[in-house]
Structure formats: C-alpha cells, structure tokens
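Chemist: here you go, sequence then predicted model.
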Amino acid sequence: MKTSFVGKILLIFAMAFSMNSNAQFFKKLAKKAEKAAERTVERRVENETSKKTDQALDSILEPGSSGKQAPKAPENTGNGNQGNSGNGTSIPETSESTGTKAIQVYSKFDYVPGDKLMFFDDFAFDFVGDFPSKWNTNGSGEIVTLGDSAEKWLELISGYRLYYIPDVPQLPEEYTIEFDLMNVGVDNKTSSNAILRIDLSDDDKFQEGSNFVHANISFCQYTPVGITMESRINNRRDIYSTVKADLREEIQNRPHVSIAVNKQRFRLWVNEEKHIDIPRIVPIGEVLTTLKFHMNGFKDGTERVFISNLKVAEGGIDLRRKLISEGKVSTNGILFDVGSANIQPQSMGIIRQISQVLQQETSMNLKIVGHTDADGSNESNLSLSQKRAEAVKNALVSIYGISSGRLSSQGKGESEPVGDNGTTDGKAQNRRVEFIKQ
C-alpha cells in the first residue's frame, strides 16, 4: 500500500517527536543517574568515616568486639531487665522494627540534659495492655512490647486533636526533654502528612492553647519532608517554618529525640545531629507549662508509632562551671545499655563537657563514681557500677585525650541511693555518675 503525501508528513512528525521525547527521556535519566552516583559517593564517604570511628572506639563501648554491633531488639536504659505483666499485645518484630542503630560515638554532640529530674517513664510499673498510669489522653492507647524484648512502649494513636499528656510538673524556663521512638509499618507509602508533634503549650488539657511551640517530626519515607516549627503568642502566629532535614533512615532505626529549652531558645536533636536552634521562639516567662504529644496522618492499624523512656529534667546549669566552683557534679544523663557498660551515644555531650574542664584545668584530677538502682543483686550492681565508671574514664582518655593518670574510677552499686527505688523516677535518679575533684 502506498503512503499518501499527508501520511508521510505525519509519519515524519511522529518520528521526530518520538526521537525528541526519547532524547529528553535519556537526558533526564542521565541526570538521575548522575545524582544517584553523587549520593552513592557521599554515603560511602560517610560509611567509611563511621567505620573508622567505630573501630577506634569499639574497645571502649563494646569490649571484646572487633566490629559493629549486630542489630538487636530494643533495650531500656536501666541496669536490670523489666518484666512484663498482664496479657496485653506483643508486637512481632518486622523489618521496620528490628534492630537499633549500631553504637557510634559522637564526640561533638553538644546536648546536655538538665540536672534536676522532673519526670521519667519507661512504663516499668505498668501492665502490658493498659494505658500508662502517669499519662492522660482524650483518645486511646496501650502499653505493648516489641518482639522478644521486655522493654515496654506506649502505642500512640493518630487522630485529629488527639493528645497524649504525661504527668510532668509545670515546665520551668529551662529544661530538657528526651524520648525514644519506634514504628511498625512505616514505609514508602506513608503519607507526607504523617507527623509526630511535640507541643509545649499554656493549655493543660486537650486544646492547642493561646501560646504554644510545635515541633513536627515527619515519618514520610519517599521524600525528605523536614521538621516544621510553629509558635503562637497570644493567639497570633509568630513563627512558621520548615527546616530541611532528611530523617528517613533515623525514623526506621529507633531515633532518640532530645530537646533543650533555655528561656526563649529552642533546640532539637535527632540522634547526634542538631536540626533546630531557634533563639527566640518560646514566649517570655513560664508561659508554656505543659508537654503534649500529638500524632496525625498515619493509616490506622497499619502504620504504628511507639514512644518510651521519656525523661524531662530542669536544667541549664553548665556542668563545667559547677565542677570548677564546687569540685563535684552528679548526673543521671550518662546512659548505658541495659545490664552493661556500653555507653549510649546521647551521653557524649556530658562527657565532652567534663573533658573541656580537664583540658582547661590542667592540674585537676577526677574520681569517677558509678551508681545503679536496686534491680538485681548487690554483687552484680557493684560490679556493673565499677565497669560503667571505668567506661566513662576510658571515653575521656581515648576520645578526648585526657591522661589516664589524672583519672580514677570506683563503683558503689546501689549502696548510696538518692531516690526511691520503688518508683520509676527514683530509680532513674539512682542510676548516675559522679565526678569528684581530687
């Protein structure tokens, strides 16, 4: 069949359009490949740097290990295992919930928790299946366990104007907040609107309040959404901004969130990295009295979020100045893995401050004393406290270059409690490390 003149013209246009489309397609594909290659190089550099740091510090944080720690089930920060009671839900571990990030030491991590404990809850005294006794809500929620771990978590429910309020005393002008997060079912289909919001509010019930600060942490996996900050002063919006942050990997590996409020200043870290540092976002004075958590944008029943180890402490005291002026500081902000002397990475801000004092005061010597709560036997707690004090000493020597001859370590186990070992708060106060000038 002969092709008409018009048909030939149309065929030529079609071929040209197809060639142009293909050219555009391959050009876009090349750009994507180039960007992917750049990201691969960046990740390899980061991985190699991380490996070198880990290898240098394994002898401190993971005695007897020559490499990174294998992924494991979540553990609490106490010195003994907490048993579960009741017949509540135990969430099977899945690829989204297994393993914590292998321990890394963040020598430049500058977060330091408050020195006066106001609230701590790891749900140790709550029954699995119940709502925790030290929290309030206008919705629902229950204590669960994940996999074979005995650690307990509060499952938060997503909903419009649904709040979770821990029984934290009225917030002062300077304080810190810390907690751990886990999830099940969060994947590449999770909405970009799926967020956990940390609220500081002047309303102590289930409203936003006339004055507030909101920090929105996104759980979206298909694109980096960032952290959105919002504040209101006397019912008028003061700040609304989104800070660039790619938290996708952190969200899938039990992120530890740390917040420091120093009068008007608000800072937020996820794991070792500081993402938010706004100098004037908090209303002046002790206006924001209540801490709340709010979740929204998640698929009910399939995308599940859990919180544990919430710690709120009044603070702002510079440990360096206190050590120099008083010759002694005590802190429960140096955390260890359960039943071991492995230092948790979020503790490095305190150890860093101690190293700065020793670097400045070259004639100062320190004794490091470890204390535990009363879980376990006297003998095991005494041994554990000694190992933890020695681990802190080794960190000062190997990470910050302090001479070992200037440091000594001692363990006192459970022999000198400062809080009631029959309560969660008291046990958290008793798990502490002291630095004493010699």
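Modeler: Right, received. Where do you want to start?
Chemist: contacts and neighbour counts: CA atoms only from here.
Modeler: OK.
Chemist: what's the first helix or strand after the helix or strand harbouring Lys51?
Modeler: Element membership for Lys51 (DSSP states H and E) is helix 5-61. With elements assigned by DSSP H and E, the helix or strand that comes after helix 5-61 is strand 90-91.
Chemist: list the helices and strands that following strand packs on?
Modeler: Using 3 or more C-alpha pairs under 8 Å, 6 or more residues apart in numbering; DSSP states H and E, the elements in contact with strand 90-91 are strand 142-146.
Chemist: in addition, the following structure is provided for comparison:
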Amino acid sequence: MKNQAIGLVGFMLIATSALAQVRVENPQRTVERNVEWRTNQKIDQGINRGLDKIEEGVGNIFKKKPKKDPAQTTKESGSDTSTPDNTASNDDTAEKKKTGTTTDGTTGTPKSLKTYSKFDFIPGEKVIAIEDFSQDAVGDFPAKWNTNASGEIVTIDGRPGKWLQFANNGIFYPEFVKQLPENFTLEFDMITSDNFSEMQSGLKVFFPIITERTLKFDQHFASHPLAAIDIHPTNGNSTTDVWVIDKSNERILENSLALPWQTGLINHISIWKQKTRLRVYVNESKVWDIPKAFLPDLTYSLLFATHIFDGTAYAGNLRVAVGTPDTRSKLITDGKFSTNGILFDVNSDKIKPESYGVLKDISNVLKDNPTVNVKIVGHTDSDGDEVSNLSLSKRRAASVKIALNKEFGIAESRMDTTGKGESEPTSPNTTQEGKANNRRVEFIKL
C-alpha cells in the first residue's frame, strides 16, 4: 500500500512537470487558449442574458401585470385612447386631469418661466410641418413617414396624444419634410423607457444632404456632408454626441457631453439652424452651439436613426418652422409683429415655459424703446365654437401681458390687450400647419 502511494505521488509529480514543460514550451498557445476561453465565456453570457429575457417574457404572460412605468404604451386592437390636439372635447377632458399649473411633462411638477431664464431659442416665423400622428391608427406605422425597419403609433399612460415608437435599429424620416431652408427650427417631444441602455446609441437626428436622405443611408459609416446629434438618455449617465462631415468626407468635428435629461418625463428637444450655425436645446438647457456645422452652399434634409441596445425611444409633436423672426424691425419699423412661438396649454391661457425665448426677445425690444406702447392681440384656429375661441384669444393676450410685466418688468400701462378669436386667419384652417400658424399672438405698435 505504501509503495502504491509513493508510486501515485511520483506519477503526479511527473505529470505536473510535464504540464509545466508544455506551458513553457508554448506560451503563445496558452495566451490564445485563454483569449478563446474568455471570448466563449462572454458569448455564453450574452446568450444566457437573451434566454433569460425570453424566459422572463414568457413567465410574465401568466403574472399579474405590475404598475406601468411612465413610458408604458397602449396598443390594443380597436382601442384608441389618444388625445388628438384638434378634438376640443378630448382636449377639455385632458385639461381637467391636469393640476392647473404648467408642468414639465408630469402632473404635479410645476415648471415656471423662471426655469427657462437662460433659454434663448426662438422658433421660425412660419410653421411648415406639424406631426402629432392624429391621422394615424394606434398600432400602424405613420402614413407620412418611411423606414427600413419598423415602428408603430402608440399611446402612453399618463401622456397626452400619440407617439411614434421607433424600432431599435433603423432609419426613419418624415416624407413631408424634404429640403430644409437656410434658416429653420425643429422641435419635438421625446420620452424613453426606464430600462434604456447606455450601450450603443440613443435617438440620432441626422441632417444629411438631400440626395443622401434615403433608406440606404448608413448611420454608422456615412461619408458625405452632414451634421448629426445623438440624444442618448439613460438612468443616471445620459449623454449627447455631435459630429460633422465636410465635402471631403472627413469627420471634422466630434464631441460628447453630459445630457441634462429628465428621466421618466417628457423632454422637449429644440434644434435651431441659422445658416451654418447649429444650436440644440434639451428642455431649458442649451447643449450644443456649433458655429460651422453646415456648409453654406449645400441643401440638407432630415432623418432619424436608432441603434438601441435595450429599451425604447418615442417621439411626438414634431414641428418644423422656417425663417428668422426680426422682432425689432417688424415692430418698430413696420409697426406690427406676429408670432406663433408663444405656446399655450391646449384650450388654456397658460403659457408653456418654452415660450420664454420669444417673450424675452419682445421684452428687449420694448425695453430698448421705452416710448413705444403696444396692443397685444390673441388669435386662435377654427376648432371649437366662435364664442369660446374669442374668449380664449382674449385670455391668452392677457396672459402674455401679465408675463411681460411680472417676468420682464414691462409696465402694464404700456400694453393693451384684446382677442380676435378665429376671425382673422392667416392660413387655411384645413391643415395642421395652417391651424398652427393661425394660433398666434400679434403685437401692434400704438
């Protein structure tokens, strides 16, 4: 027995020695083996995570549904719970559900004009495109858009209106927005699911040259002139990227910053192009101001893209306007200035905080010209009845006067107010764009 033990020990020593010799003789193979093992382990982990998600999804079919997160959607066949902006009765119902204060996307969280005190965004003077998906059925891809992937119209619990839910990897663009002019503004609302991943990308907004705005657009290796931003919110590590490609197909600018994202809330994105300059705002914060983002002799268009690892992105209330408002010249020289950039809650006289830039611009003109008095005139579209619209237009004009007085110090004695309701349209009330242009506030020099 003793001899057997000694023999076994001897065999183990010999084997260990042989193994050590093999390892010394071929260290490169050892490294390769370790790399192979680690790679396989990572792949296995990825597969297991995918299987876990499938199992979790199957298991959840038989579980009681938990309370929905802020981005939970409704996509029931034959059921449309949206609140389109052009339905007065639905708007009234939506208003009654609110807290009575202007909010930042959730009830009970007040947003004041003061919060936007550094917000200098001024929308274009004429609206050329409005997209609220009111014409689209829940569950469908929007009729006026194109994609190489998929997407669908949904409603979101606790959020008004309809939303486009983007597929996690694809190209999307509104066919009604073609070539963009030298000066324009683009606005839209965005929200993401709570599990939105920090890996890969968020929602990308591309401004490619018009000839490259196709379904073959390569969001990863585009080699033609463009300006682009990536809005990538996550739970605690939100970022935004910007990059620019010139005529030589070189990426001449690239940068990344922290993104001031409000998790779980509706976030308002404002993009402003003035000739070659690009400014991007998220809610009240300016995140990019790039003086040479666009080439002056090229025509650009609009395209969205996603390459999302996990989670879902939604967009709604897209609005494109053109032109650069010249408040000072029109009010002081021409004697009249009109803007649809002062926005209100639906069927309400409550001013939305993103109107701050326009109000500040008007107040600066009045401060620089202290002898000038103005009449503020409210106008509405033709939705609803004439009596209600007349009353609403007067109340909105009064709200603008109060804001200019309390927020910017313009004396009440310098401002008169009235309303014209739907009686003086500047555009036909037959389209969303026409209605948006008719919902305006006019300043007349006295």
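Modeler: All right, it came through fine. These figures come from a predicted structure and were not determined experimentally.
Chemist: on that earlier part again, what residues in structure 2 pair up with the helix holding Lys51 of structure 1?
Modeler: The counterpart of helix 5-61 of structure 1 in structure 2, using TM-score structural alignment, is absent.
Chemist: chain center to that helix, what's the gap?
Modeler: The chain centroid and the centroid of helix 5-61 of structure 1 are separated by 33 Å, computed with C-alpha atoms, centre = their mean, to the nearest Å.
Chemist: swap in stretch 199-213 of structure 1?
Modeler: Worked out by C-alpha atoms, centre = their mean, stretch 199-213 of structure 1 lies 23 Å from the chain centre.
Chemist: what's around the aligned partner of Arg328 of structure 2 in structure 1, how many residues?
Modeler: In structure 1, the residue matched to Arg328 of structure 2 (TM-score structural alignment) is Arg320. If you count neighbours by other C-alpha atoms under 10 Å, Arg320 of structure 1 ends up with 19.
Chemist: list the buried residues for the helix or strand Arg320 of structure 1 falls within?
Modeler: Secondary structure assignment for Arg320 of structure 1, by DSSP H and E: helix 319-326. Residues of helix 319-326 of structure 1 classed as buried by neighbour count (16 or more other C-alpha atoms under 10 Å): Leu319, Arg320, Leu323.
Chemist: got these as TSV, with distance to Ser258 of structure 1 columns?
Modeler: Putting the buried residues of helix 319-326 of structure 1 into TSV (distance: C-alpha to C-alpha, whole Å) gives the following:
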residue	distance to Ser258 of structure 1
Leu319	18
Arg320	20
Leu323	24
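Chemist: going by distance to Pro169 of structure 1, which of these wins?
Modeler: Among the buried residues of helix 319-326 of structure 1, Leu319 lies closest to Pro169 of structure 1 (C-alpha to C-alpha), at 23.5 Å.
Chemist: distance of that closest one relative to Ser330 of structure 1?
Modeler: The spacing between Leu319 of structure 1 and Ser330 of structure 1, counted by C-alpha to C-alpha, to the nearest Å, is 9 Å.
Chemist: ok, Asp122 of structure 1 next?
Modeler: Look at Asp122 of structure 1 and Ser330 of structure 1: by C-alpha to C-alpha, they are 22 Å apart.
Chemist: Glu390 of structure 1 now?
Modeler: In terms of C-alpha to C-alpha, Glu390 of structure 1 sits 16 Å off from Ser330 of structure 1.
Chemist: more crowded one of these two?
Modeler: Glu390 (22 against 18).
Chemist: element containing whatever residue of structure 2 lines up with the more buried one, please.
Modeler: Aligned by TM-score structural alignment, Glu390 of structure 1 pairs with Ala398 of structure 2. In this assignment (DSSP H and E), Ala398 of structure 2 forms part of helix 386-408.
Chemist: elements contacting that helix?
Modeler: helix 356-368, strand 374-379, strand 415-421.
Chemist: got a list of contacts for the helix or strand just after the last one?
Modeler: It refers to strand 415-421 of structure 2. Later in the chain than strand 415-421 of structure 2, the nearest helix or strand by DSSP H and E is helix 432-438. Residues external to helix 432-438 of structure 2 that are found in contact with it (C-alpha atoms under 8 Å, 6 or more residues apart in numbering): 126-131, 340, 379-382, 422, 425-429.
Chemist: what's the mean deviation for the helix holding Arg320 of structure 1 versus structure 2?
Modeler: Taking mean C-alpha distance after the TM-score superposition for structure 1, the mean distance separating helix 319-326 of structure 1 from the aligned residues in structure 2 is 1.9 Å.
Chemist: centre of the chain versus that helix, how much separation?
Modeler: With C-alpha atoms, centre = their mean, you get 27 Å for helix 319-326 of structure 1.
Chemist: just stretch 140-154 of structure 1 next, same as before
Modeler: Worked out by C-alpha atoms, centre = their mean, stretch 140-154 of structure 1 lies 18 Å from the chain centre.
Chemist: tell me how far the ends of that stretch are from each other?
Modeler: First-to-last residue span, stretch 140-154 of structure 1, C-alpha to C-alpha: 10 Å.
Chemist: what residues sit buried inside that stretch?
Modeler: So stretch 140-154 of structure 1, judged by 16+ other C-alpha under 10 Å, has buried residues 140-147, 149-154.
Chemist: among the residues you listed, which two are most distant?
Modeler: Among these, Ser140 and Ser149 lie farthest apart (C-alpha to C-alpha), at 23.3 Å.
Chemist: residue range for the helix or strand that contains Asp52 of structure 2 in structure 1?
Modeler: Following DSSP H and E, one finds Asp52 of structure 2 within helix 27-61. Alignment note (TM-score structural alignment): helix 27-61 of structure 2 is unmatched in structure 1.
Chemist: hmm, back to that, chain neighbours aside, what residue packs nearest to the match of Glu390 of structure 1?
Modeler: The shortest distance from Ala398 of structure 2 to any non-neighbouring residue, by C-alpha to C-alpha, 6 or more residues apart in numbering, is to Thr417 (6.0 Å).
Chemist: wait, that neighbour touches Lys375, no?
Modeler: Yes. Thr417 of structure 2 lies in contact with Lys375 (C-alpha atoms under 8 Å); the separation is 5.5 Å.
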